[in-house]
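1. okay, sequence plus prediction incoming.
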Amino acid sequence: MRKVRIQVEGRVQGVGFRFSTKMVADELGVTGVVRNEMDGSVSMEACGEDSAIEQFIQRVKESPSPAGSVSNVQVEDDPSIKERKKFIAN
């Protein structure tokens, strides 16, 4: 089980980015949470099998939302992230 914190910058608010990210997470069996930040970025916590997390990160980098555009992604492994039963878009 891999647990990561992801920070995404670009055109990621107001374009369906969180909803699209949740759809990708559900498809890959990744659990966690995604939320908008005050600085215009989106942050998320994600838990899943290594291969699912790698695919999830790649899809986030490509912007799961057709109207979105990702300019920067930071990924940090964090074993202290709380496991959730599903992926939540806050």
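-> Done, it's in.
2. can we go C-alpha only for contacts and neighbour counts from here?
-> Will do.
3. can you give me the helices in this protein?
-> Using DSSP state H, the helices of the chain run over 17-28, 50-61.
4. for the first one, buried residues please.
-> Looking back up the chat, that one is helix 17-28. Phe17, Arg18, Phe19, Ser20, Thr21, Lys22, Met23, Val24, Ala25, Leu28 (16 or more other Cα atoms under 10 Å).
5. picking that back up, can you list the helices of the chain in JSON lines and add distance to Met44?
-> JSON lines is the format used below for the helices of the chain (distance: least, Cα to Cα, whole Å):
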{"stretch": "helix 17-28", "distance to Met44": "9"}
{"stretch": "helix 50-61", "distance to Met44": "10"}
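6. which of these sits closest to Ile88?
-> Comparison of these against Ile88 by Cα to Cα identifies helix 17-28 as nearest, at 6.8 Å.
7. hold the first one in mind and look at this next one:
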Amino acid sequence: LFLVIAGSVVAFSSFTWLINKAPISLASTYAYVNPAVAVVLGLFLYAEAITSDVVVGLTIVLGGVILVVSGESLVQRRSRATGPPETPVT
């Protein structure tokens, strides 16, 4: 019960803080990282076994999050390098 309540409060507080500080596309990736955090906590707190299926799933999920985060930073670098888009003169 404590983990559910504390985990929810911490996750929600972190998410609301992140929405104010980061682009929404980056902030939304927290939902994909939560299961990975739960697996790691289960491993350390309760000595739960990690099977090969879990490792494959975590690799796919974390790989997707890395792609989203790196794509977001690539878009930001490109927009800073090129400047704001020009508006056509009519």
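-> Structure's in. What do you need? From a predicted model like this one, the values you see are computed outputs, not experimental measurements.
8. what's the TM-score once they're superposed?
-> Overlay of the two chains. TM-score (TM-score structural alignment, normalised by the length of the first structure): 0.29; 41 aligned residues with a Cα RMSD of 4.1 Å.
9. if we can go back for a sec, export the buried residues of helix 17-28 of the first structure to a markdown table and tack on distance to Arg5 of the first structure?
-> A markdown table is the format used below for the buried residues of helix 17-28 of the first structure (distance: Cα to Cα, whole Å):
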| residue | distance to Arg5 of the first structure |
| --- | --- |
| Phe17 | 16 |
| Arg18 | 15 |
| Phe19 | 18 |
| Ser20 | 18 |
| Thr21 | 14 |
| Lys22 | 15 |
| Met23 | 18 |
| Val24 | 16 |
| Ala25 | 14 |
| Leu28 | 17 |
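10. between those, which is nearest Val60 of the first structure?
-> Nearest to Val60 of the first structure among those, counting by Cα to Cα, is Thr21 at 7.0 Å.
11. the closest one and Lys61 touch, don't they?
-> No: applying Cα atoms under 8 Å as the test, Thr21 of the first structure and Lys61 come out as separate, 10.7 Å apart.
12. show me the contacts for Glu76 of the first structure.
-> By Cα atoms under 8 Å, 6 or more residues apart in numbering, the residues touching Glu76 of the first structure are Val4, Arg5, Ile6.
13. go again using 10 Å as the cut-off
-> Listed by Cα atoms under 10 Å, 6 or more residues apart in numbering, the contact partners of Glu76 of the first structure are Lys3, Val4, Arg5, Ile6, Gln7, Glu45.
14. identify the residues contacting the nearest residue to Val34 of the first structure once chain neighbours are set aside.
-> Of all residues not flanking Val34 of the first structure in the chain, Met44 sits nearest, at 4.2 Å (Cα to Cα, 6 or more residues apart in numbering). Contacts for Met44 of the first structure (Cα under 10 Å, 6+ apart) come out as 4-8, 18, 21, 32-36, 75, 87-90.
15. among those, name the buried ones.
-> Using 16+ other Cα under 10 Å, the buried ones in the contacts of Met44 of the first structure are 4-8, 18, 21, 32-36, 87-89.
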